[in-house]
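>>> Got a predicted structure here, sequence first:
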Amino acid sequence: MHNAPYGDTAHFGIPGGIHMLHRRRLAMLAAVPLLVGSALTACSGNDDAAAKKAPAGDPVAKFVRTAPGMAAPSAAELGPHEDEATGLTITPGVETLTVTGAKKSAAVALENSDGQVILTLLADDEGQAHFAYIPDKPLTVQSGEGDLPTIDGDVLFPGIYRVRFGGKTSADVRVLGVDEVAGDDFYAKQKLGDGFGYVTMRDGVTLSVDVSLPGPIEDGPYPTVVEYSGYSPSKPDEPQPGSMIAGLLGFATVGVNMRGTGCSGGVFEVFNPAQQADGYDAIEAIAAQSWVKGNKVGMVGLSYAGIAQLYVASTRPPHLAAIAPQSVIDDPWREQWPGGVYNGGFTKQWLEERTRQAEAGGQSWDGERIAKGDKTCGANQLIRSQNLDFGKFGKALVNFPPSAAARFLQLLVPRIEVPTFLTGGYQDEQTGGRFPYLFNKFDPDTFHRFKLYNGHHPDGYSPMLITDWYEFLSFYVAGEIPNIADGIRQASGSVFEENFGIDQNFGENRFADHLPDDFEGAKAAYDAESPVQVLVESGADTNPVGTTGERVRWDFDQYPPKDAKKTTWYFDDDRLLSDAAPSGEGADSFEYEPDSGRLATTSASSTDFQYSQTKLPIHYEQAPEGNLVAYATPELTNDLVLAGPGYLDMWVKPGADDGAVQVDLTEVRPDGEETYVQSGWLALQHAGEYAELTDEYQVEYTFIQRDREVLKPDEWVHRRVPIMGVTHIFRKGSRLRVSVQSPGRSRPLWSFVNPEAPADTQVTIGRGGEHATSLVMPKVDGLEIPEGLPACNTLRGQPCRDYIEVSNTPAGE
């Protein structure tokens, strides 16, 4: 593939790629002695606090985490069942049920507790059938073809079911909910040693793992972190980046392949409850090992492995110490359908790659293990024929299905009760910039440290952030005062130069004054720092310019900060953004471009984005005059700082019965250049705002079918277009500009499949009277502003172009 989605295990494993460290350099770094510290520290949350933030009675969200009215599952209810009546092996899992032992094309029917058949699957070539999605009316469908029976239906909810086969009916089997876990003995009896192995899930599926200890088992226990994803974290001798760095810094690391990937068994899915439950089981089994310090583990990983941490932590494994997710999303559906517009670029490619890699032998290294005699790996490949085609699956879900709430992280993070270190870039070219919507959903009584910056997907492992990451893991997983050995610090510069283009080392040991044993004092100092830290204008002053590194750090109490001022600018005539709404009616129009979403914005691959911004071939071009409307403030008389998400409060005549808009924020600079800041999108048929999640600055839509309306081309509709979170300084003498156009042109690696509309469709935007359109954003005063306007195309994630004035077309002309 041209773009290496989210991560490529041929590289250092950072989504977007960081080249593998040379083995001899690894050996050199590993040989440098590490200093160790004191006792393990962890923190737990509060069920009541989490419950208060979860939407109560939410009609959009359908959660069934346990089987109603049933006690905790017994050992006999877990794992595969050899059913005497049917002769089948029936494996009930978390919201899934798998049948093996049938004959090819034989009918396998699933009935509910009332004896009603709800779905019949015809077994695949291996005699297998996998039930996960249930249609709203009974169907008979061939299994193993990668398709859903229909998109009209629901998931297989927890409860009692039976299987009919060959005129016989099985004994009752219990499909589990994500919160129905195995007993402590199930995890404690599993044994893992250094190197490759398998860990068993509550349904009997085995996941492949690779354990790397910093020394002999007998010299442990060791502080331990887990990296969990569908890439190749359990591939022997090739750890993913989070594990590699943690291992160099003295942690034991465990890479775990999600079910249906690598050598792991089970049917692969994207962030489904079974995958979440597997994370719980893996954490509990790993934490039970004698070589794990304090019998608690942390989690690490960026992108796929970062997102997975949030899901796993929401299941509340008792022996999870802390998580450190980086470059994450807030919801898989909203990632594939930003603003309800299909992302036909990076996300589509990523899902297609997941489908390919989840095929039997799809990661190559699993085939190599099978060839060398790994029978478990070989047996685990057989069920892969039951995997879905996720690209096709995701594109079919044009509306948000309520059962997908089980994967909507804004609804799940209130359940997280462990310390969290979360970082991300507003302009992330892969996962986007919706992650700040998660911040105020976390339990406020649980420790969190959020770091935000302008920049790219891989930047979380850059020298700008990696020392902070290590400090968090030291305090909250290792229970030690952070202390990087001088030899590792000195050797790290060449590694960062190779992978990020900047010769910079790990940071200094900020808590050295507390060594050797004042752990409580060091941790108190760390905890007292601001929970939200904004790294400002990354790339502007680095050497070379355009590489990672902030000019200044701003400390906030939350994001947006409490003292932010809600500020409104109104569309006015003569292309102006004004402080007051025009009293008279007015409107401008542009010609809708269905094909604008398909325009290429870069020739770079995702492996290029860790290097200098100045070297990226970004084709950041303005839409032609007549295909957008744009409004800008007068030249600013003072510096202006926007910090947080916002929205365009818009009145629009869509010109067709369907359509979509993109809103771009840019800075028009005094030197005649224009710098990209942030975007938002909305498919205009989506009319229902999600009341439980919408607040002063966040506008969230339900995207469900019943809140969708067919538009009347020449009638006004009111929509608020969400603009993702961003922090940006608009310098004195610059102008804040807002443009409205068809989706496309502004995001490298993303493209859009825009709704179709008749040729020459005119979209009309109101700008006065009863149809005043305005921009609403949080403004923050009193901050330290670095001197000097950053050179064009040095700010990471923020391409720059020559400013071109446009003449808005008054409606009707």
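In hand now; what should we look at? Numbers count the residues shown, from 1 in each chain.
>>> C-alpha from now on. contacts and neighbour counts both.
Fine.
>>> measure the closest residue to Thr637 other than its chain neighbours to Ala288 for me?
For Thr637, ignoring the flanking residues on the chain, the nearest one in space by C-alpha to C-alpha, 6 or more residues apart in numbering is Lys732 at 5.4 Å. Note on Lys732: its distance to Ala288, by C-alpha to C-alpha, to the nearest Å, is 58 Å.
>>> More neighbours: which of the two?
Neighbour comparison, Lys732 and Ala288: the larger count goes to Ala288, with 24 against 15 (by other C-alpha atoms under 10 Å).
>>> Quick check, that one in contact with Ala188.
Yes - under the criterion of C-alpha atoms under 8 Å, Ala288 makes contact with Ala188 at 5.4 Å.
>>> okay, pairing it with this:
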Amino acid sequence: MSLDEAYWQSALPEATFVDFEVEKEIYVPMRDGVRLSTDVYLPTGADGKLPTVLVKTPYDKDVGEGSVRTKWVDYFARQGYAVVVQNERGLLLSEGSFDNYLQGASTDGSDTVDWIVRQSWSNGRVGTIGCSSSGEHQWAMASGNNPAHSAMVPGSSGTAVGNLPGNDTRGAFYRGGIPMLANWALWYGRYVPTERLMLPSGSTQEERQRIRAYFALSGRRGWRPDSPERLRHLPSKDVLREAGGPLTPFDDYMTRTPADHAWDEVEFIGAGDEPRVPALHINSWHDLASGETTRLFAYLQSLNTPDQYLIMGGGPHCAIWQELPYQITKALAKEMFAGMTTTEMDATPAPDMRSFTFGDLELGDVRYRGVDHGYPKLYLAWFDKWVRGRENGITDMPKVQLFIMNQGWVGADTWPLPRTVPTTYHLTEDPDAWRRNEAGGLSTDSPANDLVDSFVYDPMNPTPSLGDELGFHAAIDQRPVSARRDVLVYSTPQLEHAVTVVGPIKVDLHVSTSVKDTDFIVRLVDVYPDGRAINLAHDGLRLRYRDGFDAPEPAEEGTVYQIVLPNMVTGNRFLEGHRIRLEIASSSFPMYERNLNTGGNNFDETEGVVARNSVHYGAVHGSSITLPILPD
């Protein structure tokens, strides 16, 4: 990677400015008259016009992304940038209403950029940065191609992705038409209520500053609506009501289907959008929406969109976002470790990215290798190129950079990687399987016999989730779940040679059921020689949508249906002695909303029906998983 060494020696070792000044609670007007709560940080003593970094966020500006304590304000202001942090409309002290996800994201973002470039301190260029929701809003904004929006760094932002080719998840709200219950109950319930305390009209900047300094703006810190006990409540559309939470868009979303045209009102980035803003697509393999991130990158690549770069790291949602010395700070960790006391928080060390473990997965050194081993240095170089106007060679890096778990970093210029070989592993009979509490095997050879494996799925005793939630500990040993009678397990023999899987994964199944509707959930697992079974990716399909989300049909008892589950993606090296495993169940609760098997609406029902579900495989009804294998 050819980066200008003189640039790094001059720009990075020390901050250019020792301090900065802040003006809080500026009301910036949008085109419809709504005013958004905005803070402006300027480096003390800076002369001339400044490049600007903008963080738009739904979170408390004094606690979440964009605060001084999470380093971005401090980091960029000390490097000579103006930093603007703004709350989204309808949230905290911003005016307006939050009636929909990404409410006003496209126009509000562009209007804010226009306001910035009119300021006396602006050089006329703005870069945007942020992770999770602070990354997602950047995509709607970029779709408008404001000429002053010069660069962007959206992290873990796949939930902004809508109807792209091959993506039918409505911003990761669904997997195969199944609502992702736990994640969205938590996010909507805690962070973005429709109901909130309102400021009196005509409030002054000084009044807003005093209110913000005195009152807690971020809601009930220890309140978690996503506990399994609370999410067991039926009907599922009322889980936030039962938990005592305020009204949110989630209440409406749970009553929709994936084909509901009401989803079109959400400002997802989708087919037809052609953003031209130079972008670093940053995510990690265990993120909720890693598949959406890679599919968006592939879509923009198909349009020959210039200056798009994909970086997939190791770890869960936003964990790689800030690394040594800009790790996950305690301000951000307080959100993730919700429910801990302050004393417990202070006693919890930030993860060391040089030897990073989350849950039961040991990743080793996950630091970014491309730019002097640091994501923050990468982001600074990116903005220095596009927002400050310095030529530093940053665009010479590979378009695609991937941290392969159990291996390390690889680079290429396209996604999926051009050298990967789609390799099909068939579900097959394994005479020794039952001794290992499994259903069968996985083999690259086609099976000769026709077989069927069945299990009983009781929605009142659903197969539980173990890992895969939004949070730090997403990679968990699956053995307690794998041993259940309502889970089918198919594994290869111990590998004689390592197998590297990088890219999108497709599962083809032939299934049948005894009820009118049910779900099928699949999970890719890396089985270690000591028996640990680490989850890598998951997907699901609600059987009524087997012919399309706009054509739901009840199932007929005993009829065999072919279904395809295309949403999994990973980058993992299955080492010698490991086994590749596919697990199949009919629930993963509370991560997925459980199907009550009645064939009804599901979201408004309180009684379930027990299902006998079957997976068929063999010469006639072949079931398989296709893995993109990267040759050594």
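Structure's in. What do you need? Everything numeric in this text was worked out from a predicted model, so none of it was measured.
>>> Aligned to Ala277 of the first structure, what sits in the second structure?
Using TM-score structural alignment as the criterion, Ala277 of the first structure maps onto Thr107 of the second structure.
>>> Leu596 of the second structure is in contact with Tyr457, isn't it?
No - using C-alpha under 8 Å, Leu596 of the second structure is not in contact with Tyr457; the gap is 9.7 Å.
>>> which residues of the stretch 1-150 of the second structure fall in strands?
20-29, 35-43, 50-57, 82-87, 122-131, 149-155 (DSSP state E, counting those that start in this stretch).
>>> how about those strands in JSON lines, adding distance to Ser482 of the second structure and mean neighbour count?
Below are the strands of the stretch 1-150 of the second structure laid out as JSON lines (distance: least, C-alpha to C-alpha, whole Å; neighbours: other C-alpha atoms under 10 Å):
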{"stretch": "strand 20-29", "distance to Ser482 of the second structure": "52", "mean neighbour count": "18"}
{"stretch": "strand 35-43", "distance to Ser482 of the second structure": "49", "mean neighbour count": "22"}
{"stretch": "strand 50-57", "distance to Ser482 of the second structure": "39", "mean neighbour count": "26"}
{"stretch": "strand 82-87", "distance to Ser482 of the second structure": "43", "mean neighbour count": "26"}
{"stretch": "strand 122-131", "distance to Ser482 of the second structure": "33", "mean neighbour count": "24"}
{"stretch": "strand 149-155", "distance to Ser482 of the second structure": "32", "mean neighbour count": "25"}
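>>> Now these in TSV, please, with extra columns for distance to Val400 of the second structure.
Listed next are those as TSV, based on distance: least, C-alpha to C-alpha, whole Å:
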stretch	distance to Val400 of the second structure
strand 20-29	35
strand 35-43	33
strand 50-57	24
strand 82-87	28
strand 122-131	19
strand 149-155	15
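>>> among the ones you listed, which is nearest Asp74 of the second structure?
strand 20-29 (7.9 Å; C-alpha to C-alpha).
>>> give me the number of residues near the counterpart of Ser443 of the second structure in the first structure?
Ser443 of the second structure maps onto Ser578 in the first structure when the alignment is built from TM-score structural alignment. Per other C-alpha under 10 Å, the neighbour tally for Ser578 of the first structure reads 19.
>>> List the residues that contact Ser578 of the first structure.
Contact analysis of Ser578 of the first structure by C-alpha atoms under 8 Å, 6 or more residues apart in numbering lists Trp569, Tyr570, Phe571, Asp572, Thr633.
>>> Name the member of those residues with the most neighbours.
Result: Phe571 is most packed of the contacts of Ser578 of the first structure (other C-alpha under 10 Å), 30 neighbours.
>>> Hmm, it is touching Ser774, no?
Yes - using C-alpha under 8 Å, Phe571 of the first structure makes contact with Ser774 at a distance of 5.9 Å.
>>> ok, the residue mapped onto Ala396 of the first structure from the second structure to Val239 of the second structure distance?
Taking TM-score structural alignment, Ala396 of the first structure has Thr255 as its aligned residue in the second structure. Using C-alpha to C-alpha, we find Thr255 of the second structure at a distance of 12 Å from Val239 of the second structure.
>>> okay, those two: which has more neighbours?
In this view Thr255 of the second structure and Val239 are compared by other C-alpha under 10 Å, and Val239 has more residues nearby, 22 against 15.
>>> Map that one across to the first structure for me.
Using TM-score structural alignment, Val239 of the second structure pairs with nothing in the first structure.
>>> State whether Val239 of the second structure is indeed within a strand.
No - counting by DSSP: H, G, I helix; E, B strand; the rest coil, Val239 of the second structure is not part of a strand but helix.
>>> Quick one: map Glu715 of the first structure onto the second structure.
By TM-score structural alignment, Glu715 of the first structure lines up with Thr559.
>>> Let me fix that, I meant to ask about Gly339 of the first structure.
So Gly339 of the first structure corresponds to Gly176, using TM-score structural alignment.
>>> count of residues packed around its match?
That count, for Gly176 of the second structure with other C-alpha under 10 Å as the rule, works out to 26.
>>> ok, it touching Leu541?
Yes - Gly176 of the second structure is within contact range of Leu541, at 4.0 Å (criterion: C-alpha under 8 Å).
>>> any common contacting residues for these two?
Leu565.
>>> if I pick Arg735 of the first structure, what's in contact with it?
Counting by C-alpha under 8 Å, 6+ apart, the residues that Arg735 of the first structure touches are Ala632, Thr633, Pro634, Glu635, Leu636, Glu667, Val668, Arg669.
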